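**Q** coords below, sequence missing:
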């Protein structure tokens, strides 16, 4: 009996045809996903589920789907899929991370033009018979400076088009290297300089804890008077209340938004302002883009269900079923080592070297490397996964080096990540013991033995008497419980490191207190 697929959203009918041509049974029910009860009632009969954004694939849906093997999202965002629940039940979640890039970039440029020439307001006025020619005095795009916040795939496409319009393009992206910036023809600068120089600002970054309200009231105040702001990326990147105030005061000349903090956006602080242009999340809404992502997800799902091939999975690297048991613990290790580096680095990484020693060097290292890159990028690119990570790294000019060699130390297998940043080198080593648990066994030249924990503190300090007592005192004062405490030093009285697993979160004031302790060089909270 062939695998059975349900299409529960309004994908192109061509997707259903691909499934049939590949030998699968398919049911095309483009409105079913809007009714969660009806979906829950039938999902148990299917091996695959193809969706867009209307279908919400919750933990309850997964619990009712014993046959389900794969969920395919035609598009990049998987916010409507409980990926953790899918992973727990062994369901692959696939997306099409780059199918909408051109369409979204074009929409950003279109909104910039509409904003510069007040096209929506002028259209409404003219069609009302007013002929207010002198009222709508626009500005030229040519010669203006465009500030691009986030210069990944979409941001790079916007930059390319803006340069064709004879704009000057400046970009802020911690993972954009100077070499990649030069290749794109943009000037890489820090955020404060971008805010001060840009005539137009366009956002193209995912919504993460680091990027939420990246255009806060404080940062909006740093922009030059008369700036125009475009957001086709994610709602929540801009403080909408603060932006409305800046618009009312005349500091910001205009804004064009396709995405909002709350969607569907039936009410919003920006609505009704004469210098605001709004569209209902249309960035990916072109017939070409929708056709492209529908065909792509159908091909990916068919390949997996018929041949076991995995492509663009957000919760599993692209490896075969035979390789998975051997590689899985090292994939987990590499991802956590990368996540360590990504959280510890105070400057963007431009080169990442990964050294495989011993038995692990004889395995297929590509998915392990992909997992390491994914972990490295995750603190700033929350949606990154082991499949998309190498592409995202390449777009940002991040150089990746792999080295394999025979075991040279005490471990049967050893994985070492060395990251070069503007602030220096970060080096961390790890292994997998026979219990299958990954752990850190070295930071720089300092030996340390620490298991990963959900919440940790990383410290570098001078090796001085009394430090541990002062450290523990800060945590005790904050009522934070220590679960495990791993220490290492290069020599007596020299440099020392500590990896401390704690229960729960470390309050911000406690972190500030740790940083102020005598001898502390760096104090960072880590999440794994």
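**A** Cool, got the structure. Since we're looking at a predicted model, the values are computed, not measured.
**Q** contacts, neighbours, all on C-alpha from now
**A** Fine.
**Q** which residue sits closest to residue 484, ignoring its sequence neighbours?
**A** If you skip the residues right next to it in sequence, residue 484 has residue 501 as its closest partner in space, 5.1 Å away by C-alpha to C-alpha, 6 or more residues apart in numbering.
**Q** I'd guessed that neighbour sits against residue 485; true?
**A** Yes - between residue 501 and residue 485 there is a contact at 6.5 Å, judged by C-alpha atoms under 8 Å.
**Q** Name the residue in those two with the higher neighbour count.
**A** residue 501 (23 against 15; other C-alpha atoms under 10 Å).
**Q** Can you identify the element that follows the helix or strand hosting that one toward the C-terminus?
**A** Element membership for residue 501 (DSSP states H and E) is strand 495-502. Beyond strand 495-502 in the direction of the C-terminus, DSSP H and E gives the next helix or strand as helix 508-515.
**Q** now for that next one, which elements pack on it?
**A** For helix 508-515, the helices and strands in contact under the criterion 3 or more C-alpha pairs under 8 Å, 6 or more residues apart in numbering; DSSP states H and E are helix 467-477, strand 520-527.
**Q** Put this next to the first one:
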């Protein structure tokens, strides 16, 4: 039974979902870092919000951890590269709190436009400063949206309802998508120059950090108002403070900060700044939604292999997971065979899909092939970290799905190049489920994958099979299955022998010494 730890406060319904799905769960919100390090090795899954910091030190002790589920969008509190290296899937829940966060951004924009927090405090203090709080309308104003993804699109929809003119900057936004959501796509400099209000809705990455720095803030329209309900670090707070003090920026509304929890900040106390303590996702509906979503996603992965909303591995839907599983196993076996036969460092890997395989979600199949290929290098390799292992070793990886007929209903072919050698293996699924080898180094053959197999390449000469069988028999090794293929009569022959037990090195050396043997290796699957 898989076991999950919930180390942050989540809805109790999340606990119920895990248990209903047959997963053991410990609910321990508020764990200290040292406590987490001491127990994390006992769990297959870790469910968190923003309080738990999943550092490299935590992951080093997470021997059996398979998945981290972040209830929310940002994964800043997870060392994703370290998790990937460890082979741990990192998931988030990008849709559960989208409406709540978008509504908060609109609320902050309205509060900023009409100076509502200051007017509220003044009125509570018994003052009636009606002339002091002269706001601006949103109607007809230009809203510049930086980041037009899920939340940004909802903000755009709400702003259009307020009759604002919306322009957007997003490197991944296509012209077709911009037309669908009814905005004008512009470059960043144009957005800065035209917008009366700017709202940010991007993740915090190397390319977006301080996207509103001193240089870019200087490019904005005088009197601009800026809203950030996305991530702290998107705005250079010192530069924003200077622009507010000079009057170039008329006001700012911030829900997120460079350092959180933000008990003190240079922007606090400024009259033209509205601040809230990271409340973007803080509604009862959103908290419930993200908790349920992360529990369902983690349970799906631990029980079926389905991967949803992962940030470090290709997604596999619950519907696709059972369909892809035999193809992934086939690809892993093929990769493993090549990995075990490799002598020099691999320089290039190519995975080709034909027939029905070409119609499937190909990325998990590629990842499985790489995992099998890298397994002889490290036992910790899996489909999560295999692509990273390949990049670290400067292995060129390519994937091709052929739109053509093939000799089999479905076919997966893996080719590697190491030094001057190019090796190719191909396989299919027998009965749609069982992996079967159909080609090795251009030699056609039909072979099932056994747990332990002897791989022998030899010159095609009479009597060789008898000598090989006798050598195994003399060593007390039973042959379960014997598969043969050759290039041509008198050419190179290939034997794959499925054996019971294993082959000691001394026996393997006797096989290598047989007349005509080119190569003999023991393979395990």
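**A** Yep, it's here. Small disclaimer: the values here were computed from a predicted structure and weren't measured.
**Q** re earlier: tell me which of the helices and strands packed on helix 508-515 of structure 1 sits most buried.
**A** For these, the stretch with the most neighbours on average is strand 520-527, a mean of 18; neighbours defined as mean count of other C-alpha atoms under 10 Å.
**Q** Find the centremost residue of structure 2, please.
**A** Computing the C-alpha centroid of structure 2 and ranking residues by C-alpha atoms, centre = their mean puts residue 312 first, at 2.2 Å.
**Q** Please pull up the equivalent of that residue in structure 1.
**A** For residue 312 of structure 2, the aligned residue in structure 1 is residue 315 (criterion: TM-score structural alignment).
**Q** And that match, how far from residue 85 of structure 1?
**A** Residue 315 of structure 1 is 11 Å from residue 85 of structure 1, where distance means C-alpha to C-alpha, to the nearest Å.
**Q** Please apply the same query to residue 489 of structure 1.
**A** Following C-alpha to C-alpha, the distance that separates residue 489 of structure 1 from residue 85 of structure 1 is 41 Å.
**Q** okay, the two: which has more neighbours?
**A** Set side by side, residue 489 of structure 1 and residue 85 show more neighbours around residue 489, with 20 against 17, by other C-alpha under 10 Å.
**Q** Identify the residue spatially nearest to the more buried one, adjacent ones excluded.
**A** For residue 489 of structure 1, the nearest residue in space outside its immediate sequence neighbours is residue 496; the separation is 4.0 Å by C-alpha to C-alpha, 6+ apart.
**Q** how many neighbours does that neighbour have?
**A** Close neighbours of residue 496 of structure 1, defined as other C-alpha under 10 Å, add up to 22.
**Q** unless I'm mixing things up, it is touching residue 458, no?
**A** No - using C-alpha under 8 Å, residue 496 of structure 1 is not in contact with residue 458; the gap is 10.9 Å.
**Q** Contact partners for residue 214 of structure 2?
**A** Under the criterion of C-alpha atoms under 8 Å, 6 or more residues apart in numbering, the neighbours of residue 214 of structure 2 are 236, 239-240.
**Q** got a winner among these for most neighbours?
**A** residue 240 (23 neighbours).
**Q** ok, now which ones touch the counterpart of it in structure 1?
**A** Residue correspondence to structure 1 (TM-score structural alignment): residue 240 of structure 2 is matched to residue 243. Going by C-alpha under 8 Å, 6+ apart, residue 243 of structure 1 touches 217, 220, 252, 270.
**Q** In a strand, residue 457 of structure 1, correct?
**A** Yes - the assignment for residue 457 of structure 1, made by DSSP: H, G, I helix; E, B strand; the rest coil, places it in a strand.
**Q** Quick check: closest non-adjacent residue to it.
**A** Once its chain neighbours are removed from consideration, residue 457 of structure 1 has its nearest residue in residue 525; the separation is 4.6 Å (C-alpha to C-alpha, 6+ apart).
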